[in-house]
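1. could you work out the structure for the sequence below:
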Amino acid sequence: MIAALQPAASRPPTAPITSLRLFGPEDEPWIDELLDLVEQSLGEPWRVLLERIEDAALRRSPTQVAAILGALRRVTGGRDERARVARKLRGKVLGHPALDRDARDARIACAAAELGLEPADVEGLLWADLARERPVVLPRGRPAARTLVGFANVDRIQRCMRRASSIELRVWSESTALVRTGARCGLIVVVSRAGSHDGDGPTLLQVTGPLALFHATTVYGRALGALVPLLADHARFTLDIHGDFPGGPRTLRVEPPVLLPPVPLPRSKSPSLIERLARDLERAGCGVEREPPPIACGAHVLYPDAAVVHRGVRMLVEVIGFSTHAYLAEKRARYAAVGQPVVLCVDSTRAAPSSASDGGAKGKNEVTSAVLRFCRRIDAAALMTMIEGLPGQDCS
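-> Model prediction:
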């Protein structure tokens, strides 16, 4: 899923570079004051907490306070569960009028028993899916101010990236997790290495930004944000976000020291596209090597998702998310340049209308690549048929 195309929109040579203002240790004292107010408001609606914050004069801008409150909501979680309970309660409690106290209490007690709640909690949960009406809770106790700083910084960086035309990320340590995450999210990324071959130079990820696309920019922007939490594992990096921000075109730069939450542990999830494809191919008798080694193509690096052996022929497979015609052409040209036959599996729901040329790309007078379109799931049988028609590497 890693693109081999220069981003569609890059930073103008004269665009100024500005360090993105993030939260740091100096913000922790006033965040602790805010958390004191949160503890005073436990069990009360959020609107009560917001009124107390307004009266407290924390000497910070409303934007900064809102960012930390957003981080607090993210840490406490439970939004989906509250919404589910609130909807069920309204369906059971509201309806024909309860004209006396006994009828009212009986209806509340019945609803509470059905949902496993205490009757005293029902009224507070009736509208808990509304932001200002849900109760203030700290299910895991009071979070550390530094924890909120980390989550607020992640959110601020992600918001800026959603307004970018292009992004450049340089990392000086192992970059495979970043590259593979970008691939799974379907991002348009160019991977290259700078400096000496002994690993001293950085790995550069050039990412097309949402504003350089003409479709599904919101979906792409959310996918782009998946890279940010992984930066916590890198002691040295430079993230340049190029775009037209308030005040004109400029580059927002992020580099250490930056307070970020620890990289989250992998969660169990449904199989990815390539995992489902590998399973289908193995059932059909094919050999599958997942995530084969990267392939150098000059200064650039190609990251195939799998190597498939079918009837003694080895073929690389790479899954492409968002794409353009130029992107696919350049990708195939690089595989051809290094003599590696490949099938590019292209998500037809994310491909731009101009990505219509699926004919074979040639290397050394032979067709060495092809495009297989898919929607939701890659057809293993169609892939095997395509492999049979291409001159892959003989493994017999």
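2. CA only for contacts and neighbour counts going forward, please
-> Will do.
3. wait, a strand at residue 296?
-> Yes: Residue 296: assigned to a strand according to DSSP: H, G, I helix; E, B strand; the rest coil.
4. which residues touch it?
-> residue 302 (CA atoms under 8 Å, 6 or more residues apart in numbering).
5. quick one: it from residue 192, how far?
-> 9 Å (CA to CA, to the nearest Å).
6. just to check, residue 304 is in contact with residue 316?
-> Yes: contact status for residue 304 versus residue 316: in contact at 6.4 Å, counting by CA atoms under 8 Å.
7. let's verify residue 336: helix, strand, or coil?
-> Per three-state DSSP, residue 336 ends up helix.
8. measure the nearest residue to it once chain neighbours are set aside to residue 387 for me?
-> In this structure, residue 336 finds its nearest non-sequential neighbour in residue 363, 4.8 Å apart by CA to CA, 6 or more residues apart in numbering. According to CA to CA, residue 363 and residue 387 sit 16 Å apart.
9. now residue 31
-> With CA to CA as the criterion, residue 31 and residue 387 are 59 Å apart.
10. higher neighbour count, these two?
-> Shown here are residue 31 and residue 387; by other CA atoms under 10 Å, residue 387 has more neighbours (25 against 22).
11. and the gap between the residue located most distally from the centre of the chain and residue 108?
-> Within the chain, the residue lying farthest from the chain centre (CA atoms, centre = their mean) is residue 100, at 52.2 Å. Relative to residue 108, residue 100 is positioned 13 Å away (CA to CA).
12. same for the one helix or strand residue 369 maps to, what does it pack against?
-> According to DSSP states H and E, residue 369 maps onto strand 366-374. Using 3 or more CA pairs under 8 Å, 6 or more residues apart in numbering; DSSP states H and E as the contact test, the elements touching strand 366-374 are helix 325-337, strand 342-347, strand 361-363, helix 380-388.
13. so it versus helix 325-337, what angle?
-> Counting by axes from the mean of the first three to the mean of the last three CA atoms, to 10 degrees, strand 366-374 lies at 140 degrees to helix 325-337.
14. in strand 366-374, what counts as buried?
-> 367-373 (16 or more other CA atoms under 10 Å).
15. residues contacting that strand, please?
-> The set of residues external to strand 366-374 that reach it, using CA under 8 Å, 6+ apart, is 332, 335-336, 339-348, 358-362, 382-383, 386, 390-392.
16. run a quick neighbour tally on the residue nearest to residue 369 when sequence neighbours are not counted.
-> The shortest distance from residue 369 to any non-neighbouring residue, by CA to CA, 6+ apart, is to residue 342 (4.7 Å). For residue 342, the neighbour count with other CA under 10 Å is 28.
17. residue 342 touches residue 319, doesn't it?
-> No: judged on CA under 8 Å, residue 342 makes no contact with residue 319 at a distance of 10.5 Å.
18. just the angle for the strand holding residue 369 relative to helix 380-388, thanks.
-> 170 degrees.
19. one more to put side by side:
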Amino acid sequence: MLPSELARFRIYGDVIYPSFAGEREVELVKEMIPFYKVGITYGEVEENVKLMERMYGKTTQGAKLVRGLHRVISRYLTLSGESPVDPRKIREELFAKGPALTPEERERRLREVSERLGVDAERFMFGDMDESKVISRVEIPPPEDIVKEYNLSLLQTILFRSYKVTLTTEGNWKELLRTVKRLGLMYTAYSNPVRIEVMGPYTLLKPSEKYGRNLAILVPYVIGTGGWSIEAEIILGKRKRRVYQMKVSNNEWIGGRPEQGKLFDSSVEEDFYWNFRGTIKDWKLEREPGPLVVNGRIFLPDFLAIKDEIRVYLEVVGFWTEEYLREKVKKLQGTQALVIPIVSEELGSGKIGDLPVITFKRKIDPTKVYRVLREIEQSLPTKKVEYELDGSDVISIKELAMKYGISENLLRKNLREFPGYVLLKNYYVSQKLMEQLSRENFSGRKLQEVVKERGDFITEVLDKLGYKIKWINIADAVITK
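-> You can find the predicted model right below:
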């Protein structure tokens, strides 16, 4: 972004038009690039830029343009000349006895302080200021790219004063929506036609610099999608604020790569995912299950919790206001999809009150989420499962669940008796086989031999027939009556 005082735009009625640079400004950049040379101080560059500002400064807009381009070009400079001693300490030593009234006094103080601190006091006394630093590397891209990046910065600066921003794209809207979420921005997405409304910094009671910076980071992702459009409500004025409309779309003179490594910190979601999987065993947790359309609005949950036929979506909310949360909860209620917002107490503005959300501060507590999932599970009626036995003498409940494509836990909730079968803990065994086994005498035999001969189910049959298992050691056991 640029400093707010460098924002260039024109207003006609209720519409604001950013003063983007173009082909003509490419020539201006070409004139400025020779200012930036290795070996000169940044202060010398500033002097040249001030001269250029006066040349183009017949209007305030012209001076702002030069200064804005200078800010963009400066991003591609490497400055060196850091003082080995804190420059504030050097200045404190030099001026401790008041002003030096003669050249001789000045030279004496510089020499004494230099010797005492072991540093060139005159060279480094203002070493903490960019003007005193020396340009050690220049890697300026082509002038056309500088102009495009300037326009991107100008658009970001104006959007910092937005109340609402509406995004449309002909490109990958799902990835764009994921980026909105990763930045923690407040949003509402619509399915027909697909568009994303992002709340601007001026939605908050007090505009947040961090929120505005995250919105600025989003902009290059938007213009990189193809067939894009940005519409915004812009708030201008200090004492008397007024809302203006702005629309920018498919401008080939806006460019710039997204900032790498600046997305919203996802370690909260990452930690929760692994902590949940490590502590909760009866629910399965999936990441990024895909978009969910509820009442014409698109939600992008972060997780899907699954148990049997129950599916509960979990969405981690970044920044929020009380109004935004209430609206989100209202839209989710009364639908078949179960979506639970997980809300950071530290990124909000307003009160959560009695809203049905899960809150957290630094980390999401998996046991807190689990309690809510259990409450949902207990409130839902158990699904009825119809199944039949295939006539085999021994039928495993686990294999029966696999045959019908359901979880073993759900099948166990629906277990029932069948004529001609005895229901044990993990098996159905035919009465015919049970009668045959009841006539045999297993007393005194080794358990391992009987299991090898009959199968694993025999241990439950023996228990049903009244036999006991006597363990001789950790590996050997004997059947007793």
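20. overlay them and tell me the TM-score.
-> Overlay of the two chains. TM-score (TM-score structural alignment, normalised by the length of the first structure): 0.75; 348 aligned residues with a CA RMSD of 3.5 Å.
21. what range in the first structure does stretch 155-171 of the second structure sit on?
-> Here stretch 155-171 of the second structure aligns to the first structure at residues 157-173, judged by TM-score structural alignment.
22. how about residue 31 of the first structure: what's its closest non-neighbour residue?
-> Excluding the flanking residues, the one nearest residue 31 of the first structure by CA to CA, 6+ apart is residue 145, at 5.8 Å.
23. for the equivalent of that neighbour over in the second structure, grab the count of nearby residues.
-> In the second structure, residue 145 of the first structure lines up with residue 143, judged by TM-score structural alignment. A count of nearby residues for residue 143 of the second structure, using other CA under 10 Å, gives 20.
24. likewise for the one 4 residues further on?
-> Neighbourhood size, residue 147 of the second structure [other CA under 10 Å]: 27.
25. now it: how far from residue 218 of the second structure?
-> Plainly put, residue 147 of the second structure is 19 Å away from residue 218 of the second structure if you go by CA to CA.
26. contacts only, for residue 340 of the first structure.
-> By CA under 8 Å, 6+ apart, the neighbours of residue 340 of the first structure are 316, 368.
27. with residue 88 of the second structure instead?
-> Shown in contact with residue 88 of the second structure (CA under 8 Å, 6+ apart): 125-126.
28. if I've got this straight, it is in a strand?
-> No: applying three-state DSSP, one finds residue 88 of the second structure to be helix, outside a strand.
29. any idea how far it lies from residue 124 of the second structure?
-> 10 Å.
30. same deal with residue 432 of the second structure?
-> 99 Å.
31. thinking the residue nearest to residue 31 of the first structure is in contact with residue 28, fair?
-> Yes: between residue 145 of the first structure and residue 28 there is a contact at 5.5 Å, judged by CA under 8 Å.
32. the first structure: which residue goes with residue 230 of the second structure?
-> Aligned by TM-score structural alignment, residue 230 of the second structure pairs with residue 239 of the first structure.
33. for its match, which non-adjacent residue is closest in space?
-> Using CA to CA, 6+ apart, the nearest residue to residue 239 of the first structure is residue 169, at 4.5 Å.
34. check for me that that neighbour belongs to a strand.
-> Yes: under three-state DSSP, residue 169 of the first structure sits within a strand.
35. what is the burial count for it?
-> With other CA under 10 Å as criterion, residue 169 of the first structure counts 22.
36. what number of residues lie near the aligned partner of residue 336 of the second structure in the first structure?
-> With TM-score structural alignment as the criterion, residue 336 of the second structure lines up with residue 339 in the first structure. Neighbourhood size, residue 339 of the first structure [other CA under 10 Å]: 15.
37. over to residue 54 of the second structure?
-> Using other CA under 10 Å, residue 54 of the second structure is surrounded by 13 other residues.
38. and it, helix, strand or coil?
-> Per three-state DSSP, the local secondary structure of residue 54 of the second structure is helix.
39. isn't it right next to residue 63, touching?
-> Yes: counting by CA under 8 Å, residue 63 is a contact partner of residue 54 of the second structure at 7.1 Å.
40. closest one to residue 262 of the first structure among the helices and strands packed on strand 366-374 of the first structure?
-> Across those, residue 262 of the first structure has its closest neighbour in strand 342-347 (32.1 Å, CA to CA).
41. check which helices and strands that closest one sits against.
-> Helices and strands touching strand 342-347 of the first structure, by 3+ CA pairs under 8 Å, 6+ apart, are strand 313-320, strand 366-374, helix 380-388.
42. can you give me the strands in the stretch 1-150 of the second structure?
-> Secondary structure of the stretch 1-150 of the second structure (DSSP state E, counting those that start in this stretch): strands at 9-12, 15-18, 77-80, 134-138.
43. so where do the helices sit in the first structure?
-> Assigned by DSSP state H, the first structure shows helices spanning 28-40, 46-56, 62-76, 79-93, 101-115, 119-125, 145-161, 176-184, 217-224, 273-283, 325-337, 380-388.
44. now the ones you listed in a markdown table, with distance to residue 311 of the first structure?
-> Below are those laid out as a markdown table (distance: least, CA to CA, whole Å):
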| stretch | distance to residue 311 of the first structure |
| --- | --- |
| helix 28-40 | 62 |
| helix 46-56 | 64 |
| helix 62-76 | 50 |
| helix 79-93 | 49 |
| helix 101-115 | 58 |
| helix 119-125 | 61 |
| helix 145-161 | 45 |
| helix 176-184 | 28 |
| helix 217-224 | 37 |
| helix 273-283 | 12 |
| helix 325-337 | 22 |
| helix 380-388 | 8 |
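45. most tightly packed of the ones you listed?
-> helix 145-161 (a mean of 21; mean count of other CA atoms under 10 Å).
46. by contact count, what packs against it?
-> helix 28-40, helix 62-76, helix 217-224.
47. could you check the angle helix 217-224 makes with that helix?
-> Using the same axes, to 10 degrees: helix 145-161 of the first structure against helix 217-224 is 140 degrees.
48. how far off centre is helix 145-161 of the first structure?
-> Here the centre of helix 145-161 of the first structure is set off from its chain's centre by 14 Å, with CA atoms, centre = their mean, to the nearest Å.
49. can you list contacts of it?
-> By CA under 8 Å, 6+ apart, the residues outside helix 145-161 of the first structure that reach it are 22-25, 27-28, 31-32, 35, 67-68, 70-72, 74-75, 167, 209, 221, 224-225, 228-229, 241, 259-261.
50. ok, now with 6 Å
-> Helix 145-161 of the first structure is contacted by residues 22-23, 28, 31-32, 67-68, 71, 225, 259-261 when judged by CA atoms under 6 Å, 6 or more residues apart in numbering.
51. residue 310 of the first structure: which of the residues you listed is nearest?
-> Nearest to residue 310 of the first structure among the contacts of helix 145-161 of the first structure is residue 225, at 36.9 Å by CA to CA.
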